[in-house]
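# make a model of this:
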Amino acid sequence: MNEVPFSTVFALALRGEQTHVVRVGDEPVALPVGEWTQPADVNDHRMLDLCIGPTLDVGCGPGRMTAELANRGHVVLGIDVVHEAVGQTRERGGAAMLRDVFDELPGEGRWESALLADGNVGIGGDPVALLHRLSNVIDPRGRVVVEVARPGVLASTHWAALQTGEQRSRPFKWSVVGVDSIEATAAEAGLAVASVERIGERRWVAVLQGAV
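So this is what the prediction gives:
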């Protein structure tokens, strides 16, 4: 099977192709794209209630969160490394740009909130580096709103790939951070946990702010 760029397979997923996350030694797990392409649901709304002021949606995907924040009257920008994701976000009425979070971003140091939904704290396979980066992107009085895994899930970093049909992406590093490890992870990044909330039956969200 030929390996192709991550963005190629993720774009196919966003267009409706059934896609799985493949990890060595594990059974493939379906990528929940259907949840991401629906309008924001009641639990998404509860997460978005934690965002204040101008918000950067990191790894915005097809843009349901970006679009809903815009509907609420927020200044909001979605960023993603996949053209299809940026295009779909714009089609939903949200502002979005093709950009890696570690590249130069508009408004650095002035965003009041940065949002990491749908497990996006795993981007790049280094949560400490990601959160430290966002600590410099937000205003010193701002916050990072980050979705984390449920209690009991150990922090981990692994190699994974996306597969749809006969196409598989090149391996990429991804991390998981749970409720039990977010405090230590945030502290390494120079942030502190202001609150942790359970949203619905299976989602947990932490609000991080500058360490005192």
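# could you use CA atoms for every contact and neighbour count after this?
Fine.
# now do the strands in this protein.
All strands of the chain, identified by DSSP state E, fall at 3-4, 20-22, 29-30, 55-58, 76-80, 96-98, 111-116, 138-148, 156-164, 167-169, 172-176, 191-199, 203-210.
# for the fifth one, buried residues please.
Taking 16 or more other Cα atoms under 10 Å as the neighbour-count basis, strand 76-80 is seen to contain the buried residues Val76, Leu77, Gly78, Ile79, Asp80.
# give the contact list for Glu147.
Contacts of Glu147 were listed using Cα atoms under 8 Å, 6 or more residues apart in numbering, and they are Leu116, Ala117, Asp118, Gly119, Asn120, Val121, Arg203, Trp204, Val205, Ala206.
# skipping its backbone neighbours, what lies nearest it in space?
Counting by Cα to Cα, 6 or more residues apart in numbering, Glu147 lies nearest to Val205, which is 4.3 Å off, once chain neighbours are set aside.
# number of residues surrounding the residue lying closest to Gly63 once chain neighbours are set aside?
Closest residue to Gly63 apart from its sequence neighbours, by Cα to Cα, 6+ apart: Thr89 at 4.1 Å. Residues contacting Thr89 under the criterion other Cα atoms under 10 Å number 27.
# could you measure from Thr89 over to Ser169?
22 Å (Cα to Cα, to the nearest Å).
# one more, please, to line up against the first structure:
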Amino acid sequence: MRTTVPPWAAAGSYAAALHAGRGPLFLRRDDGWLLPLEVERWCARPDAVDLEVLDRCEGAVLDVGCGPGRLVSELAARGRITLGIDVSDAAVAHTVRTGGRALRRSVFDPLPGEGRWDTVLLMDGNLGIGGDPDALLERLARLLRPGGLLIAETAPVDVDERAWVQVVDDAVTGAHTAGESFPWARLGTPALLRYARGWEQAGQWSAGGRCFVALRTRRASSNAEPPKSTALISSHLPR
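You can find the predicted model right below:
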């Protein structure tokens, strides 16, 4: 199965930044506003803030927009059942090289273990995926088991924004763009909680200048069982 790859994900500047482990790389809105992308942190080992998040994970973990896979690889090293998904070939390859399991998929594609994941991670600004928080939260609820846990990183400011953006590697001129514009969103904690209708709040915290929200799907009777073995996940990986 082949997912539709957005132009930025296949562009050389994004892949080159992941390969080098550093930027500069930015999201640029149509009005010229720039959001720096933290490539160095993404490509490094998990920091203390990341480790606190991972300590809160339950059972089998799906990392949506796993990037170069620092969290997936750390969970795998702990012996946890975990899978990363990302639309970038470079990100998936980096994750696999560092010991994690990953698939090149969009979160809106069919995925292994749908309705049976214990935890879904949505870190590093990935609340922005698709530019439609309602659609994204609805999709994540379908991936989790009843009572499953979503841990989402929110913007450290009170913002509720949807915009068309490009990935660029030149903050001055924007000359080296990494593809066409695509829809994105930025949500602070208050905005995410407004969108999280039908979810149960399970906590919120800040650490190291970053903000997080934990939500649970509504508990309901279900015959679905959470993933219990690596074999279940590996059976869905491409050969």
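# and the TM-score between these chains?
Remark: TM-score between the superposed chains equals 0.91 [TM-score structural alignment, normalised by the length of the first structure]; 205 aligned residues with a Cα RMSD of 1.6 Å.
# about what we covered before: show me what the residue nearest to Gly63 of the first structure aligns to in the second structure.
Counting by TM-score structural alignment, Thr89 of the first structure lines up with Thr95 in the second structure.
# its match reaches Ala102, doesn't it?
Yes: with contact defined as Cα atoms under 8 Å, Thr95 of the second structure reaches Ala102; the gap is 6.5 Å.
# and stretch 189-208 of the second structure, end to end?
Length of stretch 189-208 of the second structure, first residue to last, Cα to Cα: 16 Å.
# what sits against Val96 of the second structure?
Contact analysis of Val96 of the second structure by Cα under 8 Å, 6+ apart lists Gly69, Ala102.
# before we move on, the earlier item: can you add distance to Ser135 of the first structure and give the contacts of Glu147 of the first structure back as TSV?
Formatted as TSV, the contacts of Glu147 of the first structure follow (distance: Cα to Cα, whole Å):
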residue	distance to Ser135 of the first structure
Leu116	13
Ala117	16
Asp118	19
Gly119	18
Asn120	15
Val121	13
Arg203	23
Trp204	21
Val205	17
Ala206	15
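# out of those residues, which comes closest to Ser156 of the first structure?
The shortest gap between Ser156 of the first structure and any of the contacts of Glu147 of the first structure belongs to Val121, at 11.7 Å (Cα to Cα).
# trace that closest one over to the second structure, please.
Alignment note: Val121 of the first structure maps to Leu127 in the second structure; criterion TM-score structural alignment.
# now do the same contact list for that match.
Leu127 of the second structure touches Pro133, Leu136, Ala152, Glu153, Thr154, Ala185, Arg186, Leu187, counting by Cα under 8 Å, 6+ apart.
# apart from its neighbours in sequence, what residue is nearest Trp164 of the second structure?
Among residues not flanking Trp164 of the second structure along the chain, Pro183 sits closest, at 4.5 Å (Cα to Cα, 6+ apart).
# surely the one you found is in contact with Pro133?
No: counting by Cα under 8 Å, Pro183 of the second structure stays clear of Pro133, with 11.2 Å between them.
# more neighbours, those two?
Between Pro183 of the second structure and Pro133, counting by other Cα under 10 Å, Pro133 is the more crowded of the two (22 against 15).
# thought that one was touching Ala185?
Yes: under the criterion of Cα under 8 Å, Pro133 of the second structure makes contact with Ala185 at 7.4 Å.
# mind listing what the counterpart of Leu192 of the second structure in the first structure touches?
Per TM-score structural alignment, the equivalent position to Leu192 of the second structure in the first structure is Ile182. By Cα under 8 Å, 6+ apart, Ile182 of the first structure lies in contact with Val148, Val193, Ala206.
# try Arg99 of the first structure
Ile79, Asp80, Val81, Leu105.
# show me what it lines up with in the second structure.
Using TM-score structural alignment, Arg99 of the first structure lines up with Arg105 in the second structure.
# how near is that match to Arg78 of the second structure?
For Arg105 of the second structure, the distance to Arg78 of the second structure equals 24 Å [Cα to Cα].
# now Leu192 of the second structure
Using Cα to Cα, Leu192 of the second structure is found at 30 Å from Arg78 of the second structure.
# and Asp169 of the second structure, what's its match in the first structure?
By TM-score structural alignment, Asp169 of the second structure lines up with Thr164.
# and for that match, the neighbour number?
Neighbour count of Thr164 of the first structure, defined by other Cα under 10 Å: 18.
# where do the helices sit along the second structure?
For the second structure, the helices defined by DSSP state H occupy 7-10, 12-20, 39-43, 48-56, 70-77, 89-97, 133-143, 189-195, 230-234.
# now the ones you listed in JSON lines, with distance to Trp117 of the second structure?
JSON lines is the format used below for these (distance: least, Cα to Cα, whole Å):
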{"stretch": "helix 7-10", "distance to Trp117 of the second structure": "26"}
{"stretch": "helix 12-20", "distance to Trp117 of the second structure": "28"}
{"stretch": "helix 39-43", "distance to Trp117 of the second structure": "23"}
{"stretch": "helix 48-56", "distance to Trp117 of the second structure": "15"}
{"stretch": "helix 70-77", "distance to Trp117 of the second structure": "14"}
{"stretch": "helix 89-97", "distance to Trp117 of the second structure": "20"}
{"stretch": "helix 133-143", "distance to Trp117 of the second structure": "6"}
{"stretch": "helix 189-195", "distance to Trp117 of the second structure": "21"}
{"stretch": "helix 230-234", "distance to Trp117 of the second structure": "11"}
